[in-house]
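Trainee: With the sequence up front, the predicted model follows.
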Amino acid sequence: MIQIAIISDIHANLIALNEVLNDIKNRSIHQTYCLGDLVDFAPWGNEVIEKIKNKGIPCLLGNHDERIAFDIPIVPLVHHDQKETANRLIAINHSKTEIAAANKNWLASLPYNLELTYRINEVTKKILLVHAGLLSNDTYIYESDLKNDTAKELKDKGIDAVIMGHTHLSYIQNHSNVLFVNSGSVGRSRETDRKATYCILTITEKGIEAEIVKVDYNINEVAQQIYKSDIPDFYGDFLLNK
């Protein structure tokens, strides 16, 4: 049996990240992968990047990381209202100013996806890690979306499971013998409880099983630190469900 932890969408929330990493350590899981989006919306963008770097956690390039690393223009999203669009512009521009040049360079070096191959006895299992979709860092794949074409493409490549983030909504779904998992968000969950969320994969010769883990952290402290920073209060209110 092999267990790995998958984290995603920390969004500069160092307090949530620390609690999740402690939870992983307490479970004696020795492999952790990150699906990206280390920056934006909380005050600790540099600290989060440096923690992931220093711990040697393999990490993907999320869409927010990409925007900061390459100074990509900020384009409004169709699912955001006028208020969120305005606050998002301020928050991302804040990251563009605050993230250190060395950390931007490190983000720019990250891969878009990782394919993991595990062999247990005579059985091989392949897992694809992506930030959002197979071809785009801006694709939203929800639990309710049809996955016939995606499942076929993955099966043709011999992939047994695909793990993603980006939507900040966790789920586990089997489709045509392919396991689809959204690991949720560590630092900016859109789920009602706002808890830090990640997933654990258990790989055996019989197959791959996924578990969604929710971790308590001091959400109020994060919100208060956002209020004290130049990041819009909108993001503190979001965490407190205001």
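Mentor: Nice, I can see it. Keep in mind it's a predicted model, so treat the numbers as computed, not measured.
Trainee: make it CA atoms for all contacts and neighbour counts henceforth
Mentor: OK.
Trainee: Am I right that Ala196 is in contact with Asp216?
Mentor: Yes: with the criterion set as C-alpha atoms under 8 Å, Ala196 and Asp216 qualify as a contacting pair; they are 6.5 Å apart.
Trainee: more neighbours, those two?
Mentor: For Ala196 against Asp216, the residue with the higher neighbour count under other C-alpha atoms under 10 Å is Ala196, and the figures read 28 against 14.
Trainee: Surely Asp40 touches Glu66?
Mentor: No: taking C-alpha under 8 Å as the contact criterion, Asp40 and Glu66 are not neighbours in contact, 11.5 Å apart.
Trainee: Counting neighbours, go ahead and name the busier of those two.
Mentor: Comparing Asp40 with Glu66 by neighbour count (other C-alpha under 10 Å), the higher total belongs to Asp40, at 27 against 22.
Trainee: Could you list which residues are in contact with that one?
Mentor: His11, Ala12, His64, Ala91, Ile92, Ser95 (C-alpha atoms under 8 Å, 6 or more residues apart in numbering).
Trainee: try 6 Å this time
Mentor: His11, Ala12, Ile92, Ser95 (C-alpha atoms under 6 Å, 6 or more residues apart in numbering).
Trainee: From Val20, how far out is the last one?
Mentor: Here the distance between Ser95 and Val20 works out to 23 Å (C-alpha to C-alpha, to the nearest Å).
Trainee: picking up where we left off before, out of the contacts of Asp40, which is most surrounded?
Mentor: With neighbours taken as other C-alpha under 10 Å, the top of the contacts of Asp40 is His11, carrying 27 neighbours.
Trainee: and that one, helix, strand or coil?
Mentor: Reduced to three states with DSSP: H, G, I helix; E, B strand; the rest coil, the structure at His11 is coil.
Trainee: Over to Leu17?
Mentor: When the structure is split into helix, strand and coil by three-state DSSP, Leu17 lands in helix.
Trainee: Next: Leu179.
Mentor: Each residue gets one of three states, and Leu179 gets strand by three-state DSSP.
Trainee: How about it, nearest residue that isn't a chain neighbour?
Mentor: By the measure of C-alpha to C-alpha, 6 or more residues apart in numbering, the closest residue to Leu179 outside its immediate chain neighbours is Ala161, 4.4 Å from it.
Trainee: Please list all residues in contact with that neighbour.
Mentor: Shown in contact with Ala161 (C-alpha under 6 Å, 6+ apart): Ile127, Val178, Leu179, Phe180.
Trainee: then this one, side by side with the first:
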Amino acid sequence: MKIALFSDIHANLPALEAFFKDVETRDTDAIYCLGDLVGYNIWPNEVIDEVRKRRIPTITGNYDFGIGRSSDDCGCAYKTDEEKEMGKVSIAYTNEVVKEEQRAYLRTLPAHIRLEFQLNDDKFNILLVHGSPRKVNEYLFEDRDEKSLMRIMEQADADVLCFGHTHKPYHRILNSGIDGNDHFRHAINIGSVGKPKDQDPRGGYVLLTLNENSSIQHKDSIKVDFIRFEYDVEKAARAIESSPLPNAYADMLRNG
């Protein structure tokens, strides 16, 4: 079973189109979107429509949640006054251009998707969220304290926790077993299709591969491939510069 997971498109249609071209070459069995379809660029409606017409199961991101409810709060953790002011422009612009049909779609997206496999004698749970199982806009960065991350996964009954939101991909393997009985858990940040923040401007997503021998007792029994793909960054950046959105968002795309 090969599962493609993507997230954080943020209204970047050129990146989404390039993602679809790339993933179609990967012979996947399933595809899921972990949210944040909108915000920071000019194509929120088109991005929503492309995901919908492919009938891709999609969960809500924090930006989707806000826009779906016509809120002026995207649940974003802006650190500076400048970032906050730019964020106000972005959510106001997105609220202005999103059409009612697309807004209604965002409003009805589920908070998470759980996939339960029965492999060998193990129950194997994969939980798909946007930020964390606890909150749509909670950031799970790679340096998260191991005990904290473990507790989050245990409380959510997640053997594999897949999420986005930080736009920085990583894979951590934790062992929650006791008395020599291994129970490996995988925390996987799938990165961002349309607004990466790891100094690599290429879009990114994850291919998660399970087989008939995948088990919570073996740390290497699932395969996680981080895929990067080229797209027309300049087209996306120039679209921002030709819109009311702050030009800084264009530079962020160019610099990753």
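Mentor: Good, I have the coordinates. Quantities reported herein were computed from a predicted structural model and do not represent experimental measurements.
Trainee: Name the residues of stretch 127-147 of the second structure that come out as buried.
Mentor: Burial within stretch 127-147 of the second structure, assessed by neighbour count using 16 or more other C-alpha atoms under 10 Å, is assigned to 127-133, 136-142.
Trainee: For the second structure, just list every one of the strands.
Mentor: Listed in chain order, the strands of the second structure (DSSP state E) span residues 2-6, 30-33, 113-119, 122-128, 160-163, 170-175, 184-189, 203-209, 223-229.
Trainee: so how much does the fifth one differ from the first structure once superposed?
Mentor: Right, strand 160-163 of the second structure. On superposition with the first structure, the mean distance recorded for strand 160-163 of the second structure (mean C-alpha distance after the TM-score superposition for the first structure) is 0.3 Å.
Trainee: tell me how far that strand is from the chain's mean position?
Mentor: Remark: strand 160-163 of the second structure is offset 10 Å from the chain centroid, using C-alpha atoms, centre = their mean, to the nearest Å.
Trainee: Equivalent analysis for the second one, please.
Mentor: From the chain centre to the centre of strand 30-33 of the second structure is a distance of 11 Å (C-alpha atoms, centre = their mean).
Trainee: Equivalent analysis for the last one, please.
Mentor: Averaged C-alpha coordinates place strand 223-229 of the second structure at 14 Å from its chain's average position (C-alpha atoms, centre = their mean).
Trainee: on average, how far is it from the matching bit in the first structure?
Mentor: Following superposition, strand 223-229 of the second structure is found to deviate from the first structure by 1.1 Å on average (mean C-alpha distance after the TM-score superposition for the first structure).
Trainee: Which part of the first structure matches that strand?
Mentor: Following TM-score structural alignment, the aligned partner range for strand 223-229 of the second structure in the first structure is 209-215.
Trainee: For that stretch, buried residues please.
Mentor: Of all the residues in stretch 209-215 of the first structure, those buried under the rule 16+ other C-alpha under 10 Å are Ala210, Ile212, Val213, Lys214, Val215.
Trainee: outside of it, which residues touch it?
Mentor: Applying C-alpha under 6 Å, 6+ apart, the contact partners of stretch 209-215 of the first structure are Lys195, Ala196, Thr197, Tyr198, Cys199, Ile200, Leu201, Thr202.
Trainee: With stretch 4-14 of the second structure instead?
Mentor: For stretch 4-14 of the second structure, with C-alpha under 6 Å, 6+ apart as the criterion, the contacting residues are 31-41, 43-44, 47, 192-194, 205-207.
Trainee: Of those, keep whichever come out buried.
Mentor: Counted by 16+ other C-alpha under 10 Å, the contacts of stretch 4-14 of the second structure give 31-41, 43-44, 47, 192-194, 205-207 as buried.
Trainee: what ranges do the helices span in the stretch 1-150 of the second structure?
Mentor: With DSSP state H, counting those that start in this stretch, the ranges of helices along the stretch 1-150 of the second structure come out as 13-23, 44-53, 62-68, 81-97, 100-107, 146-155.
Trainee: quick one, the longest one and helix 44-53 angle?
Mentor: When axes from the mean of the first three to the mean of the last three C-alpha atoms, to 10 degrees is applied, the directions of helix 81-97 of the second structure and helix 44-53 differ by 70 degrees.
Trainee: helices or strands next to helix 81-97 of the second structure in the packing?
Mentor: On a contact count with 3 or more C-alpha pairs under 6 Å, 6 or more residues apart in numbering; DSSP states H and E, helix 81-97 of the second structure meets no helix or strand.
Trainee: ok, back up a step: can you put the buried residues of stretch 127-147 of the second structure in CSV and add distance to Ile56 of the second structure?
Mentor: Putting those into CSV (distance: C-alpha to C-alpha, whole Å) gives the following:
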residue, distance to Ile56 of the second structure
Leu127, 16
Leu128, 13
Val129, 15
His130, 15
Gly131, 19
Ser132, 21
Pro133, 21
Val136, 19
Asn137, 22
Glu138, 24
Tyr139, 24
Leu140, 24
Phe141, 26
Glu142, 27
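Trainee: follow-up on the earlier one: tabulate the strands of the second structure in CSV, adding columns for distance to Tyr78 of the second structure.
Mentor: Putting the strands of the second structure into CSV (distance: least, C-alpha to C-alpha, whole Å) gives the following:
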stretch, distance to Tyr78 of the second structure
strand 2-6, 23
strand 30-33, 24
strand 113-119, 27
strand 122-128, 24
strand 160-163, 20
strand 170-175, 22
strand 184-189, 20
strand 203-209, 22
strand 223-229, 26
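Trainee: Of those, give the one that comes closest to Met150 of the second structure.
Mentor: Shortest separation from Met150 of the second structure across the strands of the second structure is recorded for strand 170-175, at 7.1 Å, computed as C-alpha to C-alpha.
Trainee: mind listing what's buried in the closest one?
Mentor: If you call a residue buried by 16+ other C-alpha under 10 Å, then strand 170-175 of the second structure has these buried ones: Tyr170, His171, Leu174, Asn175.
Trainee: Tell me the gap between it and the middle of its chain.
Mentor: 17 Å.
Trainee: For that strand, name the packing helices and strands.
Mentor: Contact analysis of strand 170-175 of the second structure by 3+ C-alpha pairs under 6 Å, 6+ apart lists strand 184-189 as its packing neighbours.
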